[in-house]
Every structure is written in structure tokens, then in C-alpha cells.
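Visitor: Fold the following for me, if possible:
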Amino acid sequence: MRIDEVETFTAGGALYVRLTTDTGVQGIGESTCFGWPVAVEEVVRSFRSYLVGADPFDAEAHWLHLYRTLCFRGMVVVGAISAIDQALWDIRGRPFEVPVWQLLGGRSRRAVRAMKVIRGDSAAAVADAAAGAMAAGYTAAKVILYGHEHHTMRHAARLADLVERFTAIRDTVGWDLDVGIELHRNMAPGDAVQLCEEIAPLRPYFVEDPIPPDSVLAFGEVGARVRVPLAAGERNTTIWEFREYACQPGVSYLRPDVGVAGGITHVRKICALAEAHHQGILPHAVPSGPVATAAHVHLGIAVPNWEAQEHVEQDGGPASDLVKAVVPLVDGWLYPPDAPGLGVELDEEGLARTPVRAIGVGAPLREDGSVAIR
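Guide: Got it, this is the predicted structure:
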């Protein structure tokens, strides 16, 4: 079996890849580099001359060939490799008529716990959203706690509002919903430490990305000073980057994204790295499309330290136009496909109807006009 054709489709914030072999077997994958999917498409096209004629079963060798040719790093390059790698695993399962999770070692669990992503611009709004998630059957939720409005608040007022929002959630749902906090890389180390200390009694499931991802050492300095579990990694792309986070104090969860962190081949290595450090996996899965979601679920079924997977319902939404069927969500749990490979198929008509989503460029500003995130 040899790869005979490499096709690309841009839709929404994703770049989808479809590989077809000379025997007619096809595999699909998704890059989740949602800011620049067209750039990812060009990288995939540059890989075409290498891929055509190659054995699709040699995923590990192909990963290294594509990554080490020039040793360029970053989400655009590894996003392209990630989509190709998912497609190779999809192909691998089809001749054997087994799902990818079987190829990864079989079940560690029956279903993957979905973590509802919620947001709101006030304490009442986030509390209502948390209550809605709980009523829908979710046992875990992640709140986008830090909003653009916080950048123009005074220091004390900002912290007070953030604490008020999380307090409102706890007052509404009690202790029966695991609630993680997303700070979206918006705070300086000192501010993040102060906030973590104030919310610690409210028992957050985790605090994610309290500071920008530029410095692993700075993240470790925050981790050494707080008492809450920290989560990091959604903007990271390789085991070498994740290894540095895994070794930092306070990091309890790693957050690889199968669409930018090297596909299935690489993410399962990141999971093993975390397991060796007694860390859990909370994959970055929003705003993933339906193919990356499926790839995450296959990994989550097989990986023992896969804790929960952030999720926004896809059935009936834009994602359901891109494939013939999405991974089912039932009472807050994602169930793995039993069909061969990834178990999802692209819908070309739906892809053609879905334009590339434009991403506006511009960081949030302070009241003096300077960039707020430093």
C-alpha cells in the first residue's frame, strides 16, 4: 500500500487533510492551528512530494522526516504534520477493520469525560452557565473567567471581580461539579499568584495558563508559589516543549492538542511523559473540529491519565456540516466510534459551504493604549 493522493480542505478555523492510497483506502486528519489554516495548507502541499509513494504505515518515520528536514518549529509546521499523522492512523485502522483506540492498546475507560466550556460577562452569567452545564449531565466544566473587560480595571477591582465570578459558580453548583479556571494567558506572574491564593479555598479543578506561554521558567516560578493545580500546554507543539513544563513545580495537568502537538503519534508520547510525572491530561479540544475531536476521543479511551476533554456540543452545530456524523455526546460523556480508523468521514459539500473564518489581529489594550498582555 502506498500513498497516492494528498488533498486539503480549509473550513472554519481548520485545515483538513485526506490521504488516499493506491488501494483506495483513505484517511483524514485536522490541523487546529485556527488562526492560520491557509498557511498550514501550504505546508501540507510542500510535503506532498515526500508523501506520495510512501508507505502509510510508517507514521513514526514520516513524522521525523517532515519535522527534521529543516528543523523549523511552531504551530503552522507541526499543525500540518499533526493533520497528516491523524490521517495515517486513520488509514492504519481500516485494513484491519479496527478503531484507532484498539491500535493504541485498547480501552482504559468506557467513555471520555467531556468538560463543558462556559463563559459570561458577569458573576450571574457564569453561574447560570455552570448550572446549565450541570443540568445537561456534565460532571466537569471550564469557565473562561478572565474577559477583555478586565484589562481596563484597576488591580484590586480586577481581582475582586474574578473572585466574585468564581464564588458565584461555587455558590450555585456546590462541590458536585469540577470547575476549572481559564485565565487565557492574561496575567503577570505576581497577579496570577495573588489570584490563585484568593480562589484556593473554592477548590478549582485547575487554573489554566495564568501567564503567557513565552517562558517555562516563569510558569514554574508561579507554580512554586501557589496551592492550586496548574494546567499548561495548549500553545505547545512537541514532546521537547512539554517535557520542560512537566518538570516545573505546580504543573498538575498537561494540555496537548492533537491538531498542533504532533497528531496521535506525538500526543500519546506527551501523555506517557505526563504519566511518568503523575500528571493528568486535559487536552486542548476547543475550538477543535469534528475530526480532531474524534482523534482526541480515541486517545482518551486508550490513555490512562486522560482526565477530561473540553468540549462544545457539535451535533447540529457548524461542525456537523463538515463530517457525515460527529462523535456522540451523551449526558456529558463522549463515546468512541467502533468503526475502523477514526470512524468519521468528511462531507465535501459541507466543507465547500464553510468559508475560512477570519481572525482579527490585535491584542487587548490598557486604557493608555499599550498592549495589555506583557
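Visitor: use CA for all of it now, contacts and neighbours both
Guide: OK.
Visitor: Share the number of residues neighbouring Ala188, please.
Guide: By other CA atoms under 10 Å, 16 other residues sit near Ala188.
Visitor: ignore the last one, His155
Guide: 11.
Visitor: where do the helices sit along the stretch 201-350 of the chain?
Guide: Along the stretch 201-350 of the chain, the stretches classed as helices by DSSP state H, counting those that start in this stretch are 216-223, 239-246, 263-276, 290-302, 348-353.
Visitor: Take these and write them to CSV, including distance to His150 and mean neighbour count.
Guide: Shown next, in CSV, are those (distance: least, CA to CA, whole Å; neighbours: other CA atoms under 10 Å):
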stretch, distance to His150, mean neighbour count
helix 216-223, 20, 19
helix 239-246, 27, 19
helix 263-276, 33, 22
helix 290-302, 31, 28
helix 348-353, 37, 14
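Visitor: To compare with the earlier structure, here is another sequence to fold:
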Amino acid sequence: GVLDPDQEIETMLKLREAFPQHPLRIDPMGAWTVPTALRVIDKLAGVLEYLEDPVRGMDAMAELSARTDMPLATNLVVVEFEQVIEAVRKDAVQIVLSDPHYWRGATGSIRLGEICRAAGLGVSMHSNSHLGISLAAMIHVAAATPGLSYDCDTHYPWSSREIVKGGRPVFVDGRLQVPKTPGLGVELDREALADLNSLYNRAMVADRDDTDEMKKYVPDYVRKVPRW
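Guide: So this is what the prediction gives:
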């Protein structure tokens, strides 16, 4: 949802050329109107595995869903258990994105998977920036979630640092092994943690500000939804 939709379409088509066998997804974060989303879907039919939160709100998602066969996923319009019922009733989404960081922890995320399986909805897992402790938690939850029907998202490869002993986990064919030792199966590297704590204290970044970051590249940028 950052670039003009035509640039987003071009990007996805180029990715399809480069990775012909990989499932592709895009998350506009509610930045499109329903007509814009339909136009993008028409251009990317057969390219996307699913489309995540292209429009804003449950009713807009339901309107779009009624006009396309493209599976729609969300981590914006279904964020409470009772909203699963509303989403099914309105046929607003076909895939719910779990996340143990806000679905009441590991047990809440597993419960969400059970509810979605009973409701006939697909389940995947949302991701944001995280290190090895969160990654280990996500792996355990994914392995224990019934009906996990799509590969999980992870932003982990974006980071270069780590705070668990043993170094960064290695992905093999897009997969990670479930840790087998007690608890989450990871041990905290306190020296690495102290190093990153020192960096935090020097940088003094208390919260992420996407709008401020965008203005570095587009000085007149104003955050608004929908944008197109």
C-alpha cells in the first residue's frame, strides 16, 4: 500500500518471473478502494496466493469478497474471537492471520485456529519485526495450531542481529525445525542483549513512525486510508 497500485502490480509480475514456483502475497494495509482492489486482482489473477487487507473495514472486505474469487486474508478486520463469527456471516475473509503476540499468547492463537477450522476458514500467521525468542514462540504455535493451511509469514530474515545463543536459526526450503529443548527451546545470550540494549539507549527510538520515515523520501507524504 505504499506504492501506486500500478507499481505494485508491476512488482508482483516481476517477482512471478523471478520466482515462478513461489506463492506470492501482497498486503496493501487497507490503502485501496474496492474498485482499485478489483483492478489489481484482475491484473494479478493466477499470480497471488491470497490478498491481505486490500480495503479497510469488515464491510468493505465483504463487498470485495462478493465480487472476486481471490482469497482474502486479514489481520486488521478480525482481531477478536467474536469477529470471526461476523467475518463468516458476511463472507468478508477466507483466511485469518494469527499472531501469538496479540491473540492472547500461544493458547489464544491455537484456540483461534480451532475456531477457524470449525468455521471453514484458512489460517496463516502474521509477522512483524522480531528476534529469536518470538520466532521460537511462533514456531511452537504454528506446529500446534490445527488447520494451519497456509505458510506462515515472518520478517525474521530482515534482521541481522540475534539475542539467543547458537546464532541465527537457519531456514531450509522455507522451513524451521521446532526446538526440542525445554520451554521455547532457546537460551538468552545476555551479552548480545546488553549490546542491543546499549544501542537502544543511544538511539532513543521509543516507537516506530512510518509517516516520518516516508517523509524522508516523499516530503509531502500524508498518511491516509484509503489512498487509492
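Visitor: related to what we said a few turns ago, switch the helices of the stretch 201-350 of the first structure over to TSV; also include distance to Leu162 of the first structure.
Guide: Formatted as TSV, these follow (distance: least, CA to CA, whole Å):
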stretch	distance to Leu162 of the first structure
helix 216-223	18
helix 239-246	26
helix 263-276	30
helix 290-302	30
helix 348-353	39
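Visitor: Asp153 of the second structure corresponds to which position in the first structure?
Guide: Mapped onto the first structure by TM-score structural alignment, Asp153 of the second structure lines up with Glu310.
Visitor: about what we covered before: which one of the helices of the stretch 201-350 of the first structure lies closest to Leu177 of the first structure?
Guide: Leu177 of the first structure lies closest, by CA to CA, to one member of the helices of the stretch 201-350 of the first structure: helix 290-302, at 20.4 Å.
Visitor: which bit of the second structure covers the closest one?
Guide: By TM-score structural alignment, helix 290-302 of the first structure lines up with residues 132-144 in the second structure.
Visitor: What is the distance between that stretch and the centre of its chain?
Guide: Offset of stretch 132-144 of the second structure from its chain centre (CA atoms, centre = their mean, to the nearest Å): 15 Å.
Visitor: tell me the average deviation of that stretch from the first structure after fitting.
Guide: Compared with the first structure after fitting, stretch 132-144 of the second structure has a mean deviation of 1.6 Å; criterion: mean CA distance after the TM-score superposition for the first structure.
Visitor: ok, the match of Asp153 of the second structure - contacts?
Guide: With contact set as CA atoms under 8 Å, 6 or more residues apart in numbering, Glu310 of the first structure has these partners: Ala114, Met115, Lys116, Val117, Ala141, Lys142, Leu282, Pro283, His284, Ala285, Val286.
Visitor: What of Ala372 of the first structure?
Guide: His151, Asn186, Ala363, Pro364, Leu365, Arg366.
Visitor: just Ile133 of the second structure next, same as before
Guide: Here Ile133 of the second structure is in contact with Ile163, Val164, Leu184, Val186 (CA under 8 Å, 6+ apart).
Visitor: between the residues you listed, which is nearest Leu112 of the second structure?
Guide: Leu184 (20.3 Å).
Visitor: Pick out the most distant pair among the contacts of Ile133 of the second structure.
Guide: Going by CA to CA, the pair spanning the contacts of Ile133 of the second structure furthest: Ile163 and Leu184, at 13.9 Å.
Visitor: What count of nearby residues applies to Val163 of the first structure?
Guide: Val163 of the first structure, neighbours per other CA under 10 Å, totals 18.
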